[in-house]
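K.L.:
sharing a model prediction with you, sequence too.
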Amino acid sequence: MFRAVLATLLVAVISPAEAPVQEAAATAKAGTLTDLTSNFEKVVDRTAKLSDAERVQAFHAAFDPIVPGYFDGKGARQPGFDAMILWHLKEWPGKRDKITATAAAFGAAFARGQDHFRAAFPDYALTVPVYLVHSMSQQDGGTRTIGGRTILFFGADVIAAIHDDTTIGPFLDHELFHVYHEQYFRGCMELWCSLWREGLATYAAARLNPGADDRALLLTQPQPIRPKVEPRLAEAMCGLRAKFNSVQRDDYGPLFLLGRSSGPFPSRYGYFLGYLLAGKLAATTPLQALAKLPPEKVKPLLEAAIDSYGPCPPPARATP
């Protein structure tokens, strides 16, 4: 009986007559920008009188068919993520104006961003579909795989929270560089591969935006990275060298994820290290050429660049 009643409520919440169904990301046309932020607002308004559990289920019913795996399929983390969904549904009234304004301005900003990026990389083409969503605090931007396809997502909620007119340009250059770079640098899963992807994208954003400071390059998220790392740069590079070929998430997390560092360096400090290393290699190789290097050519160059920061101490021997 409960399921039947809930099903009726969900049909009313996302009735196709009132909320046209968006094309699923798995079949969306490359180069298109789809704005799903108004869909979120409709779900908020139409579930206001439902229970907490029903609101979350209505959210999934509205979005999971369009972007499967983006809000669901998180395994053991799903209950916690569903709590985040509920929080955003309830917090929407206080955030509506700023996120709605961000979404309204995004299309024009994205068009300008593509023109700016293409001026530096004339062979750039947007080869993936793009979705603007209320990301539930997941990201300001980045690619995900949906139905076997690469999709570029932008989170209007996070953009509204951390970006402004001084940062949106470098941010878009960073994300567009990832799309461009993926054509030439793929099939690489070790930690050093992420170091190169993120470091080169950060360096590209800096080169394409002369005068961009660390804030514009997102090197102050969640706290300023440079002041914590520069005084101990050789130590940081040696730690990186020791994990260079790792495929373990525990090694990846402190370098590239928010809130995952418990050591002497702030979270996401891998972006800064990668940025420095990319800059070192760019001293002798143009950025456009670096972007087209395959993994097998990047790896020895990156190893040599890390080693140039000084000899690392040998690994400590285990005590018998």
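P.N.:
Yep, that arrived.

K.L.:
rest of the way, CA atoms for contacts and neighbours
P.N.:
Noted.

K.L.:
and Thr8, how many neighbours does it have?
P.N.:
Per other CA atoms under 10 Å, the neighbour tally for Thr8 reads 11.

K.L.:
Ala204 touches Gln288, doesn't it?
P.N.:
No. Using CA atoms under 8 Å, Ala204 makes no contact with Gln288, being 9.2 Å away.

K.L.:
neighbour count for those two, which is higher?
P.N.:
Ranked by neighbour count (other CA under 10 Å), Ala204 and Gln288 place Ala204 first, with 25 against 13.

K.L.:
distance check, that one against Glu230.
P.N.:
Here Ala204 is placed at a distance of 21 Å from Glu230 (CA to CA, to the nearest Å).

K.L.:
in stretch 132-148, which residues are buried?
P.N.:
Buried positions in stretch 132-148, judged by neighbour count with 16 or more other CA atoms under 10 Å: 132-143, 146.

K.L.:
okay, those residues in a markdown table with distance to Asn39 and secondary structure next?
P.N.:
Listed next are the buried residues of stretch 132-148 as a markdown table, based on distance: CA to CA, whole Å; DSSP: H, G, I helix; E, B strand; the rest coil:
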| residue | distance to Asn39 | secondary structure |
| --- | --- | --- |
| Leu132 | 11 | strand |
| Val133 | 9 | strand |
| His134 | 9 | coil |
| Ser135 | 12 | coil |
| Met136 | 14 | coil |
| Ser137 | 17 | coil |
| Gln138 | 17 | coil |
| Gln139 | 18 | coil |
| Asp140 | 18 | coil |
| Gly141 | 19 | strand |
| Gly142 | 20 | strand |
| Thr143 | 21 | strand |
| Ile146 | 19 | strand |
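
K.L.:
now, among those residues, which is nearest to Arg186?
P.N.:
The closest of the buried residues of stretch 132-148 to Arg186 turns out to be Thr143 (CA to CA; 13.3 Å).

K.L.:
comparison target, given below:
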Amino acid sequence: MVQGMVQPKMAIVERLSKQIGKDLPRYESRFRQTFPDLNYTGRIYFMYSLGGFDGATRSVQGQEALLFGLDMMAYVYGNDADPEPFFDHELFHIYHSQFLEDGSNIVGYLWREGLATYVAHALNPKAAGVALFGLPRNTPERTQADLPRYARELHAVLTSESKDDYTRYFMGGYDEKAATPARSGYYIGYLVAEKLAKRHLLQELAHAKLSQLQPEIELALTELEAPAASK
């Protein structure tokens, strides 16, 4: 089954492998210029994941490792596959974990994923669409179409630790009739981070504790709930 999924995308897998082999040192150097206090000495693997993941962290020989599945990157993103913003998003998660306390509620996920998405865009201004937000491709458009309602509904469950709420906002899905666009939490979180970035440097946002930022996050959501936010 995995072979059947990926075989049509093998040209993209090969293209990604060559691109990454050439450009990875530049990706990491540029990231460290923006975030010089990155404390990561683990390995970075770009590999064939057998359909397991596009990006993940795993323990390899007792050390945290950052893994990228070229097969799933090709399958999910197709010809739009761009490893640079994807690399920045995943490496930022590792960097952010140096400072952010573990939060298993919705506001924690919203901030982690929203800021990582915003950082990926800040470091790659030309990146857009699926390269930033993943699948489904129409999540930004569907969310923007009724943004005040989606922001209000997410705001109401910020403290929730429910698996159902997490799935509703952060898991992929392809049901066009779903009440909430799949992975809309990524897009709304990005808009929240964009607002906070107007008042803070990226390094300040990365270093801040969630408890310090939550009032500003809630204010940003309140602003997104205004009818004019969707226009």
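P.N.:
Yep, it's here. None of the values given here were measured: they were computed from a predicted structure.

K.L.:
check which helix or strand Phe68 of the second structure maps to.
P.N.:
strand 63-69 (DSSP states H and E).

K.L.:
now do the helix or strand following that strand against strand 63-69, angle only.
P.N.:
Helices and strands here follow DSSP H and E; after strand 63-69 of the second structure, the next one along the chain is helix 70-77. On the basis of axes from the mean of the first three to the mean of the last three CA atoms, to 10 degrees, helix 70-77 of the second structure is oriented at 50 degrees to strand 63-69.

K.L.:
mean per-residue distance, the helix or strand just after helix 70-77 of the second structure versus the first structure.
P.N.:
Going down the chain from helix 70-77 of the second structure, the next helix or strand is helix 83-96, by DSSP H and E. Once fitted to the first structure, helix 83-96 of the second structure is off its aligned match by 1.3 Å on average (mean CA distance after the TM-score superposition for the first structure).

K.L.:
quick one: contacts of helix 83-96 of the second structure?
P.N.:
Here helix 83-96 of the second structure makes contact (CA atoms under 8 Å, 6 or more residues apart in numbering) with 16, 20, 27, 31, 38-40, 55-56, 66, 112, 116-117, 119-121, 123-124, 127, 131-132, 206-207.

K.L.:
which residues of the second structure fall in helices?
P.N.:
Secondary structure of the second structure (DSSP state H): helices at 2-6, 10-34, 70-77, 83-96, 106-123, 130-133, 139-145, 147-155, 163-170, 184-196, 202-207, 210-224.

K.L.:
and the last one, which stretch of the first structure?
P.N.:
Residues 295-309 of the first structure are where helix 210-224 of the second structure aligns, taking TM-score structural alignment as the criterion.

K.L.:
for the residue nearest to Gly114 of the second structure when sequence neighbours are not counted, the count of nearby residues, please.
P.N.:
Once flanking residues are discounted, Gly114 of the second structure sits nearest to Gly189: 3.7 Å by CA to CA, 6 or more residues apart in numbering. By other CA under 10 Å, the residues close to Gly189 of the second structure number 26.

K.L.:
try the one 5 residues further on
P.N.:
Using other CA under 10 Å, Glu194 of the second structure is surrounded by 19 other residues.

K.L.:
do the same with Ala220 of the second structure
P.N.:
Residues lying near Ala220 of the second structure (other CA under 10 Å) number 21.

K.L.:
wait, it touches Lys195, no?
P.N.:
Yes. With contact defined as CA under 8 Å, Ala220 of the second structure reaches Lys195; the gap is 6.6 Å.

K.L.:
ok, back up a step: contacts only, for the aligned residue in the first structure for the residue nearest to Gly114 of the second structure.
P.N.:
For Gly189 of the second structure, the aligned position in the first structure is Gly274, judged by TM-score structural alignment. Contacts for Gly274 of the first structure (CA under 8 Å, 6+ apart) come out as Leu195, Trp196, Glu198, Gly199, Leu200.

K.L.:
before we move on, what about Ile44 of the second structure?
P.N.:
Ala65, Leu66, Leu67, Phe68.

K.L.:
any idea how far Ile20 of the second structure is from it?
P.N.:
11 Å.

K.L.:
now swap in Phe92 of the second structure and tell me
P.N.:
In this view, Phe92 of the second structure and Ile20 of the second structure are 18 Å apart by CA to CA.

K.L.:
show me what counts as buried in the strand holding Phe68 of the second structure.
P.N.:
Glu64, Ala65, Leu66, Leu67, Phe68, Gly69.

K.L.:
which residue sits closest to the equivalent of Phe31 of the second structure over in the first structure, ignoring its sequence neighbours?
P.N.:
The alignment partner of Phe31 of the second structure in the first structure, by TM-score structural alignment, is Phe117. Once flanking residues are discounted, Phe117 of the first structure sits nearest to Asp173: 6.1 Å by CA to CA, 6+ apart.

K.L.:
aligned counterpart of that neighbour in the second structure, please.
P.N.:
Per TM-score structural alignment, Asp173 of the first structure is aligned with Asp88.

K.L.:
its match: neighbour count?
P.N.:
22.

K.L.:
from Gly62 of the second structure, how far off is it?
P.N.:
Here Asp88 of the second structure is placed at a distance of 24 Å from Gly62 of the second structure (CA to CA).

K.L.:
ditto for Lys198 of the second structure
P.N.:
40 Å.

K.L.:
next up, the contacts around the aligned partner of Phe256 of the first structure in the second structure.
P.N.:
Mapped onto the second structure by TM-score structural alignment, Phe256 of the first structure lines up with Phe170. The contact partners of Phe170 of the second structure, by CA under 8 Å, 6+ apart, come to Ala182, Arg183, Ser184, Gly185, Tyr186.

K.L.:
of all the residues you listed, which comes closest to Pro140 of the second structure?
P.N.:
Comparing these against Pro140 of the second structure with CA to CA places Ser184 closest, at 7.2 Å.

K.L.:
what's around that closest one, how many residues?
P.N.:
For Ser184 of the second structure, using other CA under 10 Å, the count is 28.

K.L.:
one more: the one 4 residues further on?
P.N.:
The number of residues packed near Ile188 of the second structure is 26, by other CA under 10 Å.

K.L.:
ditto for Asp80 of the second structure
P.N.:
Neighbour count of Asp80 of the second structure, defined by other CA under 10 Å: 15.

K.L.:
separation between it and Ala128 of the second structure?
P.N.:
Asp80 of the second structure sits 10 Å away from Ala128 of the second structure, going by CA to CA.

K.L.:
again, but for Asp23 of the second structure
P.N.:
20 Å.

K.L.:
can you check Glu14 of the second structure too?
P.N.:
When Glu14 of the second structure is compared with Ala128 of the second structure (using CA to CA), they lie 23 Å apart.
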